[in-house]
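Enquirer: Quick one, what's the 3D model for this:
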Amino acid sequence: MQHIVVIGGGIVGLATAAELADRGNQVTVLEKESHWAAHQTGHNSNVVHAGLYYKPGSLKARMSVAGNASIIDFARENGVPFEVCGKLVVATAEEELPRLMALAERAEANGVPAKLISAAEAREYEPEVACVAALRVESTGIIDFPAVCSALIRKLEAHGADLRLNSPALAIRRALAGGGVEVATPQGVVRAEALVNCAGLHSDRVAKLAGLTPAATIVPFRGEYFELRPDRRDLVRGLIYPVPDPTLPFLGVHLTRMLDGSVHAGPNAVLALRREGYRWRDVSPSDLVDVARFPGTWKLARKFARTGLEEVLRSFSRKRFAASLARLVPAVQEADLVKAEAGVRAQAMLRDGSLVDDFLIESAPRQVHVLNAPSPAATGSLEIAKHVADLAVAHLD
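Expert: Take a look at the predicted model:
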């Protein structure tokens, strides 16, 4: 039995720890916050993605398609609330039809069950939707990801794992004897045979603590949400997404009915002013200096200057936000929107300003670092865990 320390108590870290424990390893999980799933896992839209958007053969494609099944099986086995409700991806204008067709071809390449339907057929699913055609994806669902984390914690407790909250990694070094690693925390030093870094928004910093020079830097983007007023929730029955623009890095605002019947609208995407900046007033001078010093930030800003400005304007204008949603559901009005909790996406960026499109995992002797795991990482978390556990065991040698 090997002792492996996992840094990060979000869904990827907990799933990886549970997978390692299932394989007979002793596991310690370090989480800097006072509760589990405190950041990306606890602030996302709780969608179980089907896997249709991602490049065929990529880690995202393979792990989201497989994860779509495995996370639902896990939910059934562990009493986690979920619903496989399907979704519509809608083309709202004729010029979007080629992109919709391309998306249908990508879904087929990835093995995702999806079918092109007419506007009339789309309205059978969503009577208020406006479109010229749509792609119906049956395997998309909604789930309670924090509840998944609670179930993973129960599994880890049953294995006797050492679960430590309020335990940030302050320093990391190779052990002086035995070839393992040592992680300094406020409560003392944790010694283990191997280290797995699933620190999300701080994954690049943890990698640097461990002596690596990571290929990418984390740049935080805040996704802001509204909800539909309770008396307007009947405008949306399930999930309604726009056709994504492949030249832009994010999917665009969409409408998602949640397990409790509420309807989330969003998110937009603006640069967060700190790694955990859920509001405009959440500012970290040191985080801003890191972003400003990174050359990729300015290259990305130049490339998407107009799009970035539109996102910022929409952040401050409920009217603009409502107008974006009205492209999908014309009945949505400004007065229908109520401010909801935001999330922050840990997006890995390269020095040339390009956003890392796939999951990014780097290894070193006795170390594995998950450096880019944004959406659909929660969907694919159990599959990512298997992959990372394989790498961790391999790098024990």
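Enquirer: CA only for contacts and neighbour counts going forward, please
Expert: Fine.
Enquirer: I'd like to know how many residues surround the residue nearest to Gly180 when sequence neighbours are not counted.
Expert: Nearest non-adjacent residue to Gly180, counting by C-alpha to C-alpha, 6 or more residues apart in numbering: Glu193, 4.1 Å away. Burial of Glu193 is recorded as 23 neighbouring residues (other C-alpha atoms under 10 Å).
Enquirer: pretty sure Glu193 is touching Ala177, no?
Expert: No: Glu193 is not in contact with Ala177 according to C-alpha atoms under 8 Å; the separation is 10.6 Å.
Enquirer: on that earlier part again, show me what contacts the residue nearest to Gly180?
Expert: Contact analysis of Glu193 by C-alpha atoms under 8 Å, 6 or more residues apart in numbering lists 2-4, 178-181, 366, 396.
Enquirer: Would you check how far apart it and Ala394 are?
Expert: Using C-alpha to C-alpha, to the nearest Å, Glu193 is found at 12 Å from Ala394.
Enquirer: One more, so I can put them side by side:
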Amino acid sequence: MRLIRYLHTARSDFSHAVIGGGIVGTAIAAEFQKDGHNVLLIEKNPHLGMETTSRNSEVVHSGIYYPKHTLKSKLCIEGRNLIYNALDTGKFNSVQVAVQKCGKLVVAQDEQEAEYLHKLHKYVKEELDVKTEFLSHRQLKSRYPHISGVLALNSPTTGIISAHDYLLYHQTQLENHEGTTAFNTTVTDIEYNRGTSNYTVTCSTEDDEAFEFTADVVINSAGLHAQKVSNLLLPPERHYTPYFAKGTYFSYSPVKSLGKFTDTLIYPCPNHNIAALGTHLTFDIGGQIKFGPDLEWLDVNDANEIDYTPSHANLEAAYVAVRRYFPHLQSGELSPSYSGVRPKIASAEETKKGFVDFLIKQEEGYPGFVNLLGIESPGLTSAWAIAKYVKQLL
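Expert: Have a look, this model is predicted:
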């Protein structure tokens, strides 16, 4: 950890403490530091972005799935626009952030799913002003003969981004404006000082050395650990319960090469509860195809207990899911590659009952303490917009 270099105010060591150095926390810290604040970013791992940020599809989502006026809808669309604007205006040139606006197809396999796509297209056009367009069965077969479907909805503003590069961009912004980062540091207690209206944060290092500091504002962006951090401060009756949903990604090694059979991402029609968007076909900046993630709810209540081993038991289900839209997939061509875990604020049963939004709020009775809970997909796309939203809250 770098040492505290100066005091921001007479009452606090830092103006802002951001807990969690994933893409969201790093973007928040950078935004406040650029505004002239004295920010400390706290990360429990030896490097930034080692958990949820490094274990996702790296998709720049267009924002077509989420109900209007929700945070997921608003912040996804704003975040997407910020990414593409930074690309177009050269802001990403300093760290060479790799972005590709490749688009995606949502593919229907029957008339019921086709009806869903028609409703989605109408909703997106009338309520969100996000561009989508149809590909008929004939057009789909002509352009992508290896993809099966009765109808496809094209989302041209979907893309892919290097999560590592994007994180590095915000990290560079934080460091260039002299922000401070504490690595290998775990928050163990938070206390609100009502007399001075600031917070005392107690931490431990990897060597089990304890230290504390004060901050005017504490922002909890701890991802998988966010509920645990929140519960350090809030009274028991206001504690949050964490839930975790694991998704395994599968690498693709064709027995016989089909060549470059797609230049766009391929998604099935999502489940109605949108707990996940289905086992989809995506690729990284280098063009390597992968399928996933699937959805597996975990029976753990502490993120430190998560087993990230890819789930071989889900392999057959992955074949079934993928063959619906990619029937050329042969046995033996998929293998579990890696997994990621979505931080959830609702259980599997609760999620089935309806849409679950991001939870981003300044906690009542604790001025300057902001909770960010359930920041799952589209968290990567939304990160920059989330940072600006938190600034507005404060």
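Enquirer: The residue nearest to Gly180 of the first structure corresponds to which position in the second structure?
Expert: By TM-score structural alignment, Glu193 of the first structure lines up with Asp216 in the second structure.
Enquirer: what about Tyr241 of the first structure, which SS state?
Expert: strand (DSSP: H, G, I helix; E, B strand; the rest coil).
Enquirer: Give me the distance between the residue in the second structure that it lines up against and Asn154 of the second structure.
Expert: Aligned by TM-score structural alignment, Tyr241 of the first structure pairs with Tyr267 of the second structure. According to C-alpha to C-alpha, Tyr267 of the second structure and Asn154 of the second structure sit 10 Å apart.
Enquirer: who's in contact with stretch 151-170 of the first structure?
Expert: Under the contact criterion C-alpha under 8 Å, 6+ apart, stretch 151-170 of the first structure has outside partners 7, 14-15, 17-18, 21-22, 26-36, 78, 80, 183-187, 206.
Enquirer: Helix or strand for Leu195 of the first structure, just tell me which one.
Expert: For Leu195 of the first structure, the host element (DSSP states H and E) is strand 194-197.
Enquirer: what about the helices in the stretch 101-250 of the first structure?
Expert: Using DSSP state H, counting those that start in this stretch, the helices of the stretch 101-250 of the first structure run over 119-125, 145-158, 203-209.
Enquirer: export those to a markdown table and tack on mean neighbour count?
Expert: As requested, those are exported to a markdown table (neighbours: other C-alpha atoms under 10 Å):
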| stretch | mean neighbour count |
| --- | --- |
| helix 119-125 | 16 |
| helix 145-158 | 20 |
| helix 203-209 | 21 |
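Enquirer: could you redo these as JSON lines and give each row distance to Ala61 of the first structure?
Expert: Formatted as JSON lines, the helices of the stretch 101-250 of the first structure follow (distance: least, C-alpha to C-alpha, whole Å):
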{"stretch": "helix 119-125", "distance to Ala61 of the first structure": "26"}
{"stretch": "helix 145-158", "distance to Ala61 of the first structure": "20"}
{"stretch": "helix 203-209", "distance to Ala61 of the first structure": "22"}
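Enquirer: among those helices, which is nearest Arg173 of the first structure?
Expert: Of all these, helix 203-209 sits nearest to Arg173 of the first structure, with 7.9 Å by C-alpha to C-alpha.
Enquirer: in the superposed pair, what's the mean gap between that closest one and the second structure?
Expert: Following the fit onto the second structure, the mean deviation recorded for helix 203-209 of the first structure is 0.9 Å by mean C-alpha distance after the TM-score superposition for the first structure.
Enquirer: What distance do you get for Phe291 of the second structure to Ser142 of the second structure?
Expert: Applying C-alpha to C-alpha, the value for Phe291 of the second structure to Ser142 of the second structure is 23 Å.
Enquirer: Please read the previous query as pertaining to Glu127 of the second structure.
Expert: Distance, Glu127 of the second structure to Ser142 of the second structure, by C-alpha to C-alpha: 31 Å.
Enquirer: mind listing what Ala130 of the first structure touches?
Expert: Contacts of Ala130 of the first structure (C-alpha under 8 Å, 6+ apart): 90, 92, 119, 327-330.
Enquirer: Same question for Lys344 of the second structure.
Expert: 242-245, 373-376.
Enquirer: one more time with 6 Å, if that's ok
Expert: 243-244, 374 (C-alpha atoms under 6 Å, 6 or more residues apart in numbering).
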